[in-house]
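*Asks:* Below are the sequence and a predicted model for it; my questions follow.
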Amino acid sequence: MSIEPGAVRDLARAVEAHDGVAAFSEQTLLNLTSSREDVEHLPGLDGGALVADGQLDRDSAELAVHPDHRRHGHGAALLEDLLGRAPGVRVWAHGPHPGAAPLAASRDLSVVRELWLMTAPPPTQASGPEIPGDVVVSTFEPNRDADDWVRVNARAFASHPEQGRMTRADLDARAAEPWFDPAGFWLARDAADGALLGSMWTKVSDGIGEIYVLGIDPDAQGRGLGGLLTAVAMAYFAGRDLTEVELYVEGDNTPAIRTYQKAGFRRRRADVQYART
């Protein structure tokens, strides 16, 4: 079904202003103007006005209902439509929304995944870490690094349902966003052969610094690169006028959570996915 991206973004802003949590993920909003054929848009209309919206992106889905039109069955209707199209779909609930758990339970859906939001105060130490001699750290240059990054990102997130699917087109779409800054995007390469070992991609928007993507090639695990690149990012954040630093991490990724805890991050909330088990 055709959609009006502006109307969906207006709906998303109204939901976030009311709930205090973003209605949709970044990828869902980017999908509004993409030409991908594997994404289905499910607008919920009332008298011709958009009062709810859902999106099915392969085996994952999101839905939101305008605060002024809740408790009228729009959310239940969207969920039924999603489950009818993809019975095994995983449906996101962002933050501890009071209506999410009862609605999921009414359709025999259970929590199958947690995505933690972790936050930390803005760092004050602006000096970066000492880079070991067997590693070279440089900032991102699209013509030189883009294809290498896509390849290693796929290896680093081979089992991740969203991040591991990123294509060159996905990278280019994000690089075209107003917040993108290659000065906050680093790649660690082997000093001997130039092989890409890992990367740290950060995002700064509205006074919030985010560790956007940290990925280490499986063959480079155990070299301390995750902690090294996190320290590089924190030093970069110290030079910005920020109110907070945040990141998202899988709730069952214990090694990554330990790395972030050492850097001062603490869990604030969890976004969850519901599915039939």
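*Replies:* Sure thing, it's come through. Quick caveat, the model's predicted, so the values are computed rather than measured.
*Asks:* contacts, neighbours, all on C-alpha from now
*Replies:* Fine.
*Asks:* Contacts only, for Val152.
*Replies:* Taking CA atoms under 8 Å, 6 or more residues apart in numbering, we find Val152 in contact with 196-198, 215-217.
*Asks:* which SS class is it?
*Replies:* Secondary structure of Val152, reduced to three states by DSSP: H, G, I helix; E, B strand; the rest coil: helix.
*Asks:* quick one, what contacts the closest residue in space to Trp201 that isn't next to it in sequence?
*Replies:* Beyond its immediate neighbours in the sequence, the residue positioned closest to Trp201 (CA to CA, 6 or more residues apart in numbering) is Phe185, lying 4.3 Å away. Each residue near Phe185 by CA under 8 Å, 6+ apart is listed here: 139-140, 199-202.
*Asks:* what would the residues you listed look like in a markdown table with distance to Gln27 and neighbour count?
*Replies:* As requested, those are exported to a markdown table (distance: CA to CA, whole Å; neighbours: other CA atoms under 10 Å):
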| residue | distance to Gln27 | neighbour count |
| --- | --- | --- |
| Thr139 | 24 | 17 |
| Phe140 | 21 | 20 |
| Ser199 | 20 | 28 |
| Met200 | 19 | 24 |
| Trp201 | 16 | 23 |
| Thr202 | 16 | 25 |
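*Asks:* Please list the members of those that lie in strands.
*Replies:* Under the assignment DSSP state E, the contacts of Phe185 contribute 139, 199-202 to strands.
*Asks:* number of nearby residues for Val150?
*Replies:* 19 (other CA atoms under 10 Å).
*Asks:* That should have said Pro102, apologies.
*Replies:* Neighbours of Pro102 (other CA under 10 Å): 12.
*Asks:* List the buried residues in the strand or helix carrying Gly84.
*Replies:* Applying DSSP states H and E as the criterion places Gly84 in helix 74-85. Residues of helix 74-85 classed as buried by neighbour count (16 or more other CA atoms under 10 Å): 74-75, 78-79, 82-83.
*Asks:* Stretch 204-218 too?
*Replies:* Of the residues in stretch 204-218, those buried by neighbour count under the rule 16+ other CA under 10 Å are 204, 208-217.
*Asks:* Pasting the second one now:
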Amino acid sequence: MVKKLEKELQNGKSQFSVSGTVSIKSSTFPEKDENGNLKETVSEKSGFSYMRVGFPVTASDNQSVYVTLFGGHNPSSPEKDVVYATDAETKKSTKIKWNLRNNKEVLSKLADWSFIRIRIEKDENGKLIEKRFLSAIDAIAYLEQHLQDKMNVYVSGTVDYSEYQGEIQRNYNVSQISLNEISEDNEPRKFAKMKQTYLVDDKALPKKWENELEENGKVTLALYVPQYEGGNVKKVVPLAQDVTVRTTKERLDKTKKLIKLLFIPSGKAVR
């Protein structure tokens, strides 16, 4: 039986997790208004009101991930003054009115992955307190009060890609922040990981990639990531994303076998 080849790209895995030390500066969060609330940035063109915050989480001397929170709403238009979430029963996207984003009855009907989950406070018994936020704006306001510089945290979320001025940018969007767990040696765990679906064609590798790997101990692969684009596109498109594979003399042969297995598709197919 001949398998039917998919003609439309589908989203794959695109997730990250990092465990390490957070760096918070005086400029990390937006300025406050006269009432002590963080100021939202308002687009003059659309009226969209939003907050964007980013900060690095350092796992080691050569591993640091710059994570971001971004969210907003449109108070100038009742129809657009909403937060998007997923209905727990239907698993479909749904709009929540901005003034109902903290309504317990409304929130009880939403899927868990609709929320940004934060656990950086402890109760009187030393147990972590979980806070859930439908809007990144509310999550940012909470972090401004409780997230401290040099705090050991675990952060996870999704990765997305966008094209800006001819370059592909990669964004690490926060879904969860928690105080770091302590390992058996009483030290916080530190690591940085990413799970990503890549598209591979017959042009992924340089012609003399084996020589390059032997001489330099590394080779750069020309891959693509499937990324949904909204606006006028409204479909998943391939965006270029280079990946460097490194090796040592001891692992050279194994690395070559792995590259041949994963990154050399048969014929003109895209893996």
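*Replies:* That came through fine. All figures in this text were calculated on a predicted structure; none of them were measured in a lab.
*Asks:* Would you mind reporting the TM-score between them?
*Replies:* The TM-score (TM-score structural alignment, normalised by the length of structure 2) is 0.26; 119 aligned residues with a CA RMSD of 6.0 Å.
*Asks:* Now for the buried residues of stretch 204-218 of structure 1: which two are most distant?
*Replies:* Maximum pairwise distance in the buried residues of stretch 204-218 of structure 1, criterion CA to CA, is 27.4 Å, between Ile208 and Asp217.
*Asks:* picking up where we left off before, for the buried residues of helix 74-85 of structure 1, give me JSON lines that also has distance to Trp149 of structure 1.
*Replies:* Compiled in JSON lines, the buried residues of helix 74-85 of structure 1 are given as follows (distance: CA to CA, whole Å):
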{"residue": "His74", "distance to Trp149 of structure 1": "41"}
{"residue": "Gly75", "distance to Trp149 of structure 1": "38"}
{"residue": "Leu78", "distance to Trp149 of structure 1": "37"}
{"residue": "Leu79", "distance to Trp149 of structure 1": "36"}
{"residue": "Leu82", "distance to Trp149 of structure 1": "33"}
{"residue": "Leu83", "distance to Trp149 of structure 1": "35"}
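*Asks:* Of the residues you listed, just say which sits nearest to Ala120 of structure 1.
*Replies:* Comparing these against Ala120 of structure 1 with CA to CA places Gly75 closest, at 33.8 Å.
*Asks:* you'd agree the closest one is up against Ala52?
*Replies:* Yes. The pair Gly75 of structure 1 / Ala52 is scored as a contact, 7.3 Å apart, by CA atoms under 8 Å.
*Asks:* Now do the shared contacts for those two.
*Replies:* 63-65.
*Asks:* Take these and keep only those in strands.
*Replies:* Judged by DSSP E, the subset of the shared contacts of Gly75 and Ala52 of structure 1 located in strands is 63-65.
*Asks:* Adding neighbour count and distance to Arg90 of structure 1 as columns, could you present those in a markdown table?
*Replies:* Converted to a markdown table, those look like this (neighbours: other CA atoms under 10 Å; distance: CA to CA, whole Å):
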| residue | neighbour count | distance to Arg90 of structure 1 |
| --- | --- | --- |
| Leu63 | 22 | 11 |
| Ala64 | 25 | 15 |
| Val65 | 24 | 18 |
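*Asks:* and which of the residues you listed is nearest to Arg144 of structure 1?
*Replies:* The shortest approach to Arg144 of structure 1 among those belongs to Leu63, at 38.2 Å (CA to CA).
*Asks:* ok, now how distant is the closest residue in space to that closest one that isn't next to it in sequence from Leu82 of structure 1?
*Replies:* With CA to CA, 6+ apart as the criterion, Leu63 of structure 1 has its nearest non-adjacent residue at 4.0 Å, and that residue is Gly54. Taken as CA to CA, to the nearest Å, the spacing of Gly54 of structure 1 relative to Leu82 of structure 1 amounts to 8 Å.
*Asks:* re earlier: Serialize the ones in strands among the shared contacts of Gly75 and Ala52 of structure 1 to CSV and add fields for distance to Arg113 of structure 1.
*Replies:* Formatted as CSV, the entries for these read as follows, by distance: CA to CA, whole Å:
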residue, distance to Arg113 of structure 1
Leu63, 17
Ala64, 19
Val65, 22
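*Asks:* From the residues you listed, pick the one nearest Ala169 of structure 1.
*Replies:* Proximity of those to Ala169 of structure 1 (CA to CA) peaks at Leu63, which lies at 24.6 Å.
*Asks:* need the contact list for that closest one.
*Replies:* By CA under 8 Å, 6+ apart, the residues touching Leu63 of structure 1 are 23-24, 52-55, 75, 78-79, 91-92.
*Asks:* now it: how far from Ser199 of structure 1?
*Replies:* Taking CA to CA as the criterion, Leu63 of structure 1 is separated from Ser199 of structure 1 by 32 Å.
*Asks:* and if you look at Ala100 of structure 1?
*Replies:* Separation of Ala100 of structure 1 from Ser199 of structure 1 (CA to CA) stands at 35 Å.
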